[in-house]
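Engineer: Sequence unavailable; structure follows:
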């Protein structure tokens, strides 16, 4: 049997076996990488693994990761979620679907704060589910809007998953952030459009519209959201304008979040330490996964799996659309069992050479992968947003999954849109080049 083929079989079998046994993703990647190098190459495994772990631990691009995580943790502990419902509801209550749109817009705002899908879903869900239930909104639509919109935490910058992809694929994190803005806005509009259409077709299932509120009262209720909106705009705008690198913008974001927490009187020594330690734990976990994935990537490269796969794909003469369809199905299947960061670091060494050989832009492909991972967040059995909503609502996983299906299909619509109109992703990053 060809050595590369045998190594590929060992790679797949050993990875699946270790993950199925409950071994940490990072440790599983490291073990597989060490096994491939030891048994299928003549390379000095020990020194290569040590140098790869060291090299992957001090990359400058990775320094923005803990800072953005910390910024989100600080704002997560303020009154932002309660302020959001009070501030958004007067503006959205008269739309078809009423206060269901608060879930969508609220998740969009929280996504820019947290950078995490599960945190976005949990924060908005804890605030909105009791309110919408009390007002008589259909539970399945409350759950569905949260399940779909909670995934915005991965697409709208600053996104932790985008940072991981940027480091793994050696792409500009700033350009990735900006590339996610327009698709994120389009996705919010698609979610709101579906919700409005459902509401118009099912008027009898919704409570009566909220009473009209004057313009001055709307502005008054929304004023607490202005500082956070300005902070988010300044962080993303400084990257887009070329004023700051992602790391510098993240530093500014942390300082701004601390100032907001002080003025909102939610910053105590206990909350400060809690946010800091949570950010450290999260960042260390992600960094360890990235380092171990780099070891696996080196091993896979030594065994020549990426070049062999790319040659095989080239020989099949697949069109880019067919290749993307195959990769999309592959990622969605993985998403049934793994979370987003693990999917990116596990598959990058194989997928990226194939995508590059097909002439697909890696910035565009990054957004494509992020949208797929968003969809995987609401697919069983390991859709994290489903578990979050199950704990918040008390519904069984089948009911939560059924409510999320229409919004999963909306995500698929967005995938088709960016494939047919790639400028949705690439138009804003192109200005950064100029």
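Structural biologist: Thanks, I have it. Everything quoted here is computed from the prediction, not taken from an experiment. Numbering: from 1, shown residues only.

Engineer: drop to CA atoms for contacts and neighbour counts, all remaining ones
Structural biologist: Noted.

Engineer: Can you give me the neighbour number for residue 62?
Structural biologist: 21 (other C-alpha atoms under 10 Å).

Engineer: Now do the same contact list for it.
Structural biologist: With contact set as C-alpha atoms under 8 Å, 6 or more residues apart in numbering, residue 62 has these partners: 163, 164, 167.

Engineer: in the helix ranked longest in the chain, what's buried?
Structural biologist: The longest helix of the chain (DSSP state H) is helix 269-303. When neighbours are counted by 16 or more other C-alpha atoms under 10 Å, the buried residues of helix 269-303 are found to be 271-272, 275-276, 279-280, 283, 286-300, 302-303.

Engineer: And whichever helix or strand residue 31 is part of, what does it pack against?
Structural biologist: According to DSSP states H and E, residue 31 maps onto helix 25-40. Here helix 25-40 touches helix 3-20, helix 45-57, helix 269-303, going by 3 or more C-alpha pairs under 8 Å, 6 or more residues apart in numbering; DSSP states H and E.

Engineer: can you tell me which of those comes nearest to residue 108?
Structural biologist: Closest approach to residue 108 among the helices and strands packed on helix 25-40 is made by helix 269-303 (21.3 Å; C-alpha to C-alpha).

Engineer: alright, now check it against this:
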């Protein structure tokens, strides 16, 4: 099956087509199923996996992020944060980290987070002679928070595939996401304290009036975050219902701000449709692949092999972490989850790890993949925004890759960081 996956993806076939072909070949050749039975299995799996109610949150959250991307809400985010970080060593460099953290809480997408914040901050920081390396690196690292801080599209996908509570997954991602943002900001502070030239001082500091105005500019994003996440954790709405509320609230915010236009709404909807079709088609193909893997008894056989090796739980976790880093060189985050989860989740459960915690661990590993060449989406986005060679982008992102790897280690050693908030919901 691995050889088939490598073959089809290596030929440049679309991921969902490649997964479907691997599933059909595996059932027909390895399991010796007749084609009529494979057709019945495929029909049942495709209908069941595409009609899950939880999936309705995906296009809605994507649409919400697309609308924000196309209006001046994102510009207001930068203008609002700028006066608030003037007292910190690194100053406007922190707008990358804080801006991505806040935007991640309303978009759920790493590419949307990186592109939206990056299109504003990269030019502004370059004009003020801030360190190009720190500017690009902090954006590459913080942009990946779109996967971890709720509402996260990847967490919805994991929740559907692993059959765990999406609301609890969202809660589990909050503290680790804030920890990553804190570590990044501390790194910027340390670097700029050691070398103040990395973040030149502004000729005129922001006044108190400008700081108050900055807080007002943050109100639209804060309003959307509180409304969407608050409705989930208050028990008023499910994640799917909260996504619908979020879209309507975004309409309301754009109208109040004078940014509403049907052209923007339609363009955002078309962007959301394209992305959602890609995500959902991969999910459907992954469900069929999971079924094929189950019929071949691969998970149970792997569990038996791992047990015979006598690995400790953390030794298994280390092997899986290295496995995901290697996968991240070649695959995007959604593909990594849907292709690996049918195999790795039984191993994790057998080792005694909590599936909610494993969802956070997996998302952190995928965030690392966003910063690794040759298929690091954040790197490509930043290359397009800055015009810098990909080698320069990779070099700038590497310290932030190491920092996130350190956070993965901390969250692995202290799982309560991820599980504290979900346990309060129990």
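Structural biologist: Now that the structure is in, tell me what you want to look at. Computed from a predicted model, the values in this text were never measured in an experiment.

Engineer: TM-score them against each other, please.
Structural biologist: Both chains were compared after superposition, and using TM-score structural alignment, normalised by the length of the second structure their TM-score is 0.97; 423 aligned residues with a C-alpha RMSD of 1.2 Å.

Engineer: Next, the mean deviation of the helix holding residue 31 of the first structure compared to the second structure.
Structural biologist: Its aligned residues in the second structure lie a mean 0.9 Å from helix 25-40 of the first structure after superposition (mean C-alpha distance after the TM-score superposition for the first structure).

Engineer: all strands of the stretch 201-350 of the second structure, in order?
Structural biologist: With strands called from DSSP state E, counting those that start in this stretch, the stretch 201-350 of the second structure shows none.

Engineer: Could I get the full set of helices for the stretch 301-426 of the second structure?
Structural biologist: Ranges of helices within the stretch 301-426 of the second structure are 313-328, 333-350, 355-369, 377-386, 390-413, 416-425, based on DSSP state H, counting those that start in this stretch.

Engineer: Find the one among these with the highest mean neighbour count.
Structural biologist: helix 355-369 (a mean of 25; mean count of other C-alpha atoms under 10 Å).

Engineer: That one maps to which residues in the first structure?
Structural biologist: Here helix 355-369 of the second structure aligns to the first structure at residues 362-376, judged by TM-score structural alignment.

Engineer: Look up how far residue 140 of the second structure lies from the aligned partner of residue 405 of the first structure in the second structure.
Structural biologist: Taking TM-score structural alignment, the alignment pairs residue 405 of the first structure with residue 398 from the second structure. For residue 398 of the second structure, the distance to residue 140 of the second structure equals 9 Å [C-alpha to C-alpha, to the nearest Å].

Engineer: Need the overlap of contacts for these two.
Structural biologist: Shared contacts of residue 398 of the second structure and residue 140 (C-alpha under 8 Å, 6+ apart): residue 371.

Engineer: Report the central residue of the first structure.
Structural biologist: Centroid check for the first structure by C-alpha atoms, centre = their mean gives residue 154 as the closest residue, at 1.9 Å.

Engineer: which residue lines up with that residue in the second structure?
Structural biologist: Residue 154 of the first structure maps onto residue 147 in the second structure, by TM-score structural alignment.

Engineer: burial of the corresponding residue of the second structure for residue 311 of the first structure, as a residue count?
Structural biologist: Aligning on TM-score structural alignment places residue 311 of the first structure opposite residue 304 in the second structure. Number of residues near residue 304 of the second structure (other C-alpha under 10 Å) recorded here: 12.

Engineer: still on that earlier bit, tell me which of the helices and strands packed on helix 25-40 of the first structure lies nearest to residue 342 of the first structure.
Structural biologist: Of all these, helix 269-303 sits nearest to residue 342 of the first structure, with 7.3 Å by C-alpha to C-alpha.
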